[in-house]
Each structure stands twice: as structure tokens, then as C-alpha cells.
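S.K.: Structure, please.
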Amino acid sequence: MSKKTPASPKKLLHGVRPSRIIYPILFGLAVVIYMLTKEVDENTFSMIEFTWYSAFYLFLALIMMGIRDLGYIARLRILTERKFSWTKSFRIIMLWEFTSAVTPSAIGGTSVAILYLNKEGLKVGRSSAVVMSTSFLDELYFIIMFPLLILLLDVQQLFMINPEENSLWLNPLLYFALGGYFLKLVYLIVLTYGLFKNPRGLKWLLLWIFKLPVLRKWKHGANKAGSDIIESSKELRTKPFLFWFKAFMATFWSWTARYWVVNAMLLAFLFQGYELSEHIMIFARQLVMWIMMLVSPTPGGSGFSEWVFTKYLGDFLPTTGLAASMALIWRLISYYPYLFIGVYLLPRWIKKNF
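M.R.: This next block holds a predicted model:
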């Protein structure tokens, strides 16, 4: 195993220490509690009847999250050419998800992910290549799916919450989505150019940009990112089409399963009357929500995610108070488990590797 690590392990791991889970939990609960106290009344939950039917669809929501994780694990094995076992891949993915859950959405856990892979047996250059590949594939999914859904669905319905009251172009959610999509598109173009065309040219561009006074304090990080891209490019430029196809299909099933979680949740209660077109719209709005979450400054989009859920999916629910409750259930299924799994795994992983 290489003794060299991508950066100071102590400094990197300090930013994802287990005690940091308190911040996203507090952010998320504060927003949900505020919305519940503001919107809930004695009639809010009168429409809900919990049955075995409800239990089945809540279990299905958990299965969707399991498929999502299985897709990520399979992708990691594809990208490492089965260097890691299923067990080791599971551990790495859980640590990676924990890192993403306790850092702002726009930052993510790239540097720490490289450290995880390196300490599990990959050289630094190949670790960088794997992490860059996952980032490339994730962004590619969004860049393809977003315009495809725009073409297939009614744009007014996709972005408007109250069409009678607001113009589409006055809706702030539209600008959150377009802003997040533009950032992802630029990032994908730059990353593709750097990984497959001219990695040294991209490093030079990054260093030139980070000479600007407002960005100068991050120049060292930009230099490190440029070096990672150069190392990654050596690994990735020779991979065949089948390699990328399999990795993208694992990515596709992973993200798609994640978005069906809310559909299953809605079916769990008294919302069985949705038609297929409405389910597709719910799916599409979740994809747009994740693009919006890119601009969230809070760890894992906590707080912002719950608010966007109530505003953006609330018109599929009878009351705003019920939407806030659903937002909490959604995060309990799709977000909080990674916090607690990470709290369990990370100290043991640090003890083993350091």
C-alpha cells in the first residue's frame, strides 16, 4: 500500500469527525419543527390511516434506498476492476456517504473519499481516478436526465407551485434549479476536458483562476485538484466503452432508485390515487430538488432540503403540515441512516488505518 496520502489525514478527517452529525440534525429538525408548529392543526393527520398496505410501501421505500446503495457499491467495484470485495466496498461507500452528509452539498467529500480509497489499498493516482470517475458519472446522469424530463413533461407544472398566482419566471425555485444545473454543466464540461483531453491545460487554467485575490487562499487546493486530474487522466483515458457503460448503468439505477423513495412513501398512506403521469412528475421534481440542493450551504443540504420538499412536493399532499411530516420521514429514510452508520464505522476505520 502506498504510504503517501492525498493530503494531511488528520486535517481531512477533522472535518468529518462523528460529532459533526449534530449540525445537520439540528438544521433539519429546526426547519421541520418550525413548519409543523406553523401549519399543523387537529385535522392534519385525520386523512391518514396506517395499514399493512402502508407498511409494505414504507418497506419498499427502504428497498429503494438499498438498491441505491447497491448501485454505488457495484459501481465502485467496476471502477476499481474488482479490487475491493463487496464488504470493503460497502464500508467505503458508507464512509463516503457519511462524509457527504456532514459537509455542504457544494463541497462534498472528494478529498476524504480519495483518502478512504488510498488507505483501503489503492495508490493515490488510482484513488483520484476512481473519485473523479464517480463525480463525472453522477453529473452526467443529471445533465442527461434534466433536459429529457423538461422535454417530456409540462414545464409549467414542473416548476410552478401555484400557477394561478405566479409567473413561471418569477418563481425562485426555477432559478435555484437553473443555477444548480448550470454549475453542474460547467463542472462536467471542465472535468471531461481535463480527464480526457488536456489535463495539464486544465491544471494551468485552475492555477491561473486561483491567482485572483478573492480566490488566492484556495490556490493550494486548486493545485492539488489539478494534480489529481492529471493522475486520474492517465488511468481513465484508456478505458473501453463497455467499462464506462457498466459504470453509468450502475449510476443510473442508483440515482433512479433514490428518487422513487418519495413515490413509495406517498403510496404508503392515503395517496394511492396517483396516476403514472403524476408519479413521473414526482420523480422529476425530486431530480430538480437535488439540483437545487447543490447551492445549499448546510451540511448535506439539511434544513434547505426539508423546506424545498414542502414547497416543491407539497401540492401532491392535502396540507402543508402533512408535507412537513413527510419531509421528516423522507429524511429519516434517505439521510439520517448514513449519519449513524458513519458514526459507528468512522472511529473504527480510523483506529484500524492510523
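
S.K.: Please count neighbours and contacts with C-alpha atoms only from this point.
M.R.: Fine.

S.K.: which ones are touching Gly300?
M.R.: Counting by CA atoms under 8 Å, 6 or more residues apart in numbering, Gly300 makes contact with Pro24, Ser100, Ala101, Val102, Thr103, Pro104, Ser105.

S.K.: List the residues that contact the nearest residue to Thr192 once chain neighbours are set aside.
M.R.: Once flanking residues are discounted, Thr192 sits nearest to Phe136: 7.4 Å by CA to CA, 6 or more residues apart in numbering. Residues in contact with Phe136 (CA under 8 Å, 6+ apart) are Leu188, Leu191, Thr192.

S.K.: returning to that earlier point: most neighbours among the contacts of Gly300, which one is it?
M.R.: The residue in those with the most neighbours, by other CA atoms under 10 Å, is Val102 (29 neighbours).

S.K.: Show the contacting residues for the nearest residue to it once chain neighbours are set aside.
M.R.: Excluding the flanking residues, the one nearest Val102 by CA to CA, 6+ apart is Pro299, at 4.7 Å. By CA under 8 Å, 6+ apart, the contact list for Pro299 reads Tyr23, Pro24, Ser100, Ala101, Val102, Thr103, Pro104, Ser105.

S.K.: if we can go back for a sec, the contacts of Gly300 in helices, which ones?
M.R.: Among those, the members found in helices (DSSP state H) are Pro24, Ser100, Ala101.

S.K.: I'd assumed Gly109 was in contact with the second one.
M.R.: Yes - in terms of CA atoms under 8 Å, Ser100 counts as a neighbour of Gly109; the distance is 5.3 Å.

S.K.: Next, the structure of the following sequence, for comparison with the previous one:
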Amino acid sequence: MEQNNSTNPTKLLKAIRPQRVIWPILIGFAVIIYLLAKDFKPGTFDLVEFSWLTLLGLFIAFLMMALRDFGYMARLRILTENEFSWLKTFRIIMLWEFTSALTPSAIGGTSFAILYLNKEGLNLGKSSAVVMATSFLDELYFIIMLPLILLMLDWQQLFLLDITDTSPLASSLLLLILGAYLLKLAYLVVLSYGLFKNPRGLKWLLLWIFKLPILRKWKQGANQAGTDIIESSKDLKNKNYIFWLKAFFATFCSWTARYWVVNSILLAFWCCDYSTLDHLMIFARQLLMWIMMLISPTPGGSGFSEWVFTQYLGDFIPEAGLTITLALIWRLISYYPYLFIGMYLLPKWIKKNF
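M.R.: Take a look at the predicted model:
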């Protein structure tokens, strides 16, 4: 099978160059500094009462990130049928997250994941199947959760809609979220069809689409994607429902824990009566934020993520300066650790495997 350029070891070496890691850090901090310079007011932190609840909230935030990673590890062991030890699984997940942190959100780290799994001992077909299955389960989580959230919450409040607000921001966000959701739904339908029904037909369709002049330069990648789907289908279509239930439960725990990180941070720095903190709405807003972050062209959504946080969660926080500071704390807990862990692990992994 022809090797996919995106999983070429040479590109892995380029991924750990210092400037590749520095860029997302610089972009994120540049946006934070700009927002602080624009909106920060003296006395902002006078609103915060530091107490044992602050420490408890931050501890829970870190605990949620640990649960999130544990969920990913458990899912990987389920999908590989316990092929890897917990230690090896941890290493794969950290490397996967590192490459996700260095690529735009829409691309993610999946292009490297097949290589990680293959070099750790899985054959190429099985590696492709596992990566495709993780993509399927992630998209399924979003597709199921958004309608459930809409049934439970005031959708106008959720989408920041106000009949008195004539600014284009609210309507633009709504259109962006709905458009992204429909794209995710279409992707899930096409992926499900290819994995479980007609993989060769999907490969033919991909190659036909990528004959178009505007897409022709990506035809080789489309051919590889089609081949991966065919290989994946052989391994996945005969799995029973217990297998998929366990894998989806691990996915559910992982993504849900990721979102509760912000709830925990707001709990730590909440400036008002704790009983007024609407945790379900905060959780739901993050679901929408993550859909919006998929369009970010920056590595790991740097800059755009911080801005979306201030726009979409700012109404829960009394001061803009505090909102920006909490956005930075959120990224320090949920994003930057993977950069530093990956910088430590990836050179050793490359030296061992190449």
C-alpha cells in the first residue's frame, strides 16, 4: 500500500521543531494580551474571593482532564481489544494529542495516529480501522448531544439570540453552528456508509469528486483515505453492539469530562452566589464552542479558542478582564500541557522507531 504523505516520518520530525511548538503559544498569548489591553479594568480581581473553593475548583478541573485522557485510553484499549498496555496506550494518546495541538482543529492529529498505532505493533489495516472508529464515535457524540441539549434548554439563550439585539454577531454564530453541525452530520452519514455498508463505493465517489480541477491536487490523499476506509470496514463491520456500546461510553465520558473543565474553573473563580451558576448551560455552550473551533486555521485553535471563550461564556462572568484571564487558565489546563508532554515524548519515540 502506498504510504500516505501525511504520515511520513520526515513530517513527524518537522512537527517537533521548536518554531512549530512556539507558534500556537505565541498566537494564544498574543490574543490574550490584546483582549486584556482592550478590556481589562483596575480592580477586576477584587471581585474574586480566593478560598479553599478556588483550590477545589482548580483541582476538579485537572481531575476532569485526567478523566478525559483516561476515557481516550480506555476507548483505545477497547478498539484494539487490549492490544496495548496502559503505559503504551498513554504514550499513544499523548502523541496523538500533541500532533492535534500542532495542527488546525479541522485537521486534528488523526493523520499521524495511524503511524503511531502501526509503529506500536498494529498492522496497517487494523490501525486504519481504529482511527476511523475513533472519528466515527467522536462525531456521533456531537450529533447526539446537540439535539438533546436543545430539548433541555432555552435555545435562544443557548445561541445568544435576543430579539432586541440587532448586531450581526448572534445570527452569524447561529448560522456557523448550524452549518458546522450539518457538515458533521453529512460526514457521519458518509463515513458510516463507507465503513459499514459499501466501502468500495465510497472510495469510487471520493476519487470521482477529487477529479474536479479545484480538488485535483488532493486526489492522492483521497485515494489513501478510500483505501483506509476499505481496510477499516473489514475489521469493524462485524463487531457486536456490546463492543460499540463500551467504546461509545468511553467516548461519552471523555468528551463530557473535557467540557466540565470550564465548569470547574468557573466554580473556582465564581464571583456571585454559587446557586446561580447554570452548569448545564455552560456545558452546552462549550459543545457549541467546540463545533465553532473546527473552522480555526491556527494550530490547535490558538487565538480563536480564547476569543470564542470570551464571546460565548462572557455573560457568566461579571468583568471582561476576568473572562479573558479565565480563558487563559482554561487553555493552560486543557491545551498547553499536551505541547510540553509531546515535546518530551516524541523525540524519544522517533529515535526508538526510526
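
S.K.: Superposing both, give me the TM-score.
M.R.: TM-score for the superposed chains, counting by TM-score structural alignment, normalised by the length of the first structure: 0.95, backed by 352 aligned residues with a CA RMSD of 1.8 Å.

S.K.: What is the burial count for Leu12 of the second structure?
M.R.: If you count neighbours by other CA under 10 Å, Leu12 of the second structure ends up with 17.

S.K.: Can you name the residues in contact with the strand or helix carrying it?
M.R.: In the assignment (DSSP states H and E), Leu12 of the second structure maps to helix 9-15. Here helix 9-15 of the second structure makes contact (CA under 8 Å, 6+ apart) with Arg20, Val21, Thr99, Leu102, Pro347, Ile350, Phe354.

S.K.: Quick one: buried ones out of the residues you listed?
M.R.: Val21, Thr99, Leu102 (16 or more other CA atoms under 10 Å).

S.K.: so what's the closest residue to the second one other than its chain neighbours up against?
M.R.: Leaving aside its sequence neighbours, Thr99 of the second structure sits nearest to Gly109 (CA to CA, 6+ apart; 4.9 Å). Shown here is Gly109 of the second structure, whose contacts under the criterion CA under 8 Å, 6+ apart are Trp96, Glu97, Phe98, Thr99, Ser100, Ala101, Thr103.

S.K.: Same question for Leu29 of the first structure.
M.R.: Here Leu29 of the first structure is in contact with Gly303, Leu328 (criterion: CA under 8 Å, 6+ apart).

S.K.: What residue in the second structure is paired with it?
M.R.: Aligned counterpart of Leu29 of the first structure in the second structure: Phe29 (TM-score structural alignment).

S.K.: do you know how far its match is from Thr298 of the second structure?
M.R.: 13 Å (CA to CA, to the nearest Å).

S.K.: just Thr89 of the second structure next, same as before
M.R.: Distance, Thr89 of the second structure to Thr298 of the second structure, by CA to CA: 27 Å.

S.K.: likewise Trp330 of the second structure?
M.R.: On the measure of CA to CA, Trp330 of the second structure and Thr298 of the second structure end up 18 Å apart.

S.K.: Asp165 of the second structure now?
M.R.: For Asp165 of the second structure, the distance to Thr298 of the second structure equals 30 Å [CA to CA].

S.K.: residue contacts, the residue nearest to Phe84 of the second structure when sequence neighbours are not counted?
M.R.: Distances taken as CA to CA, 6+ apart put Arg77 closest to Phe84 of the second structure, at 6.5 Å, once the chain neighbours are dropped. Residues near Arg77 of the second structure by CA under 8 Å, 6+ apart: Glu83, Phe84, Thr89.

S.K.: Can you tell me the element Arg77 of the second structure falls in?
M.R.: Arg77 of the second structure belongs to helix 52-79 when assigned by DSSP H and E.

S.K.: That helix maps to which residues in the first structure?
M.R.: Mapped onto the first structure using TM-score structural alignment, helix 52-79 of the second structure spans residues 52-79.

S.K.: Flag every buried residue along the matching stretch.
M.R.: Buried, per 16+ other CA under 10 Å, within stretch 52-79 of the first structure: 54, 57-79.

S.K.: Kindly report the same for stretch 271-285 of the first structure.
M.R.: Across stretch 271-285 of the first structure, burial judged by 16+ other CA under 10 Å covers His279, Ile280, Met281, Ile282, Phe283, Ala284, Arg285.

S.K.: now the third one, what's its secondary structure?
M.R.: Here Met281 of the first structure takes the helix state, with states given by DSSP: H, G, I helix; E, B strand; the rest coil.

S.K.: which residues does it contact?
M.R.: So Met281 of the first structure contacts Leu153, Leu158 (CA under 8 Å, 6+ apart).

S.K.: Distance of it relative to Ala74 of the first structure?
M.R.: Remark: distance between Met281 of the first structure and Ala74 of the first structure (CA to CA) = 28 Å.

S.K.: same question, the fifth one
M.R.: Using CA to CA, one gets 23 Å for the distance from Phe283 of the first structure to Ala74 of the first structure.

S.K.: Looking at Asp165 and Thr298 of the second structure, which is more packed in?
M.R.: Using other CA under 10 Å as the criterion, Asp165 of the second structure and Thr298 rank with Thr298 on top: 21 against 11.

S.K.: Quick check, that one in contact with Pro104.
M.R.: Yes - with contacts counted by CA under 8 Å, Thr298 of the second structure reaches Pro104, the gap being 5.1 Å.

S.K.: Now list whatever residues contact both of these two.
M.R.: Common neighbours of Thr298 of the second structure and Pro104 (CA under 8 Å, 6+ apart) do not exist.

S.K.: Asp162 of the second structure: what secondary structure?
M.R.: Three-state call for Asp162 of the second structure (three-state DSSP): coil.
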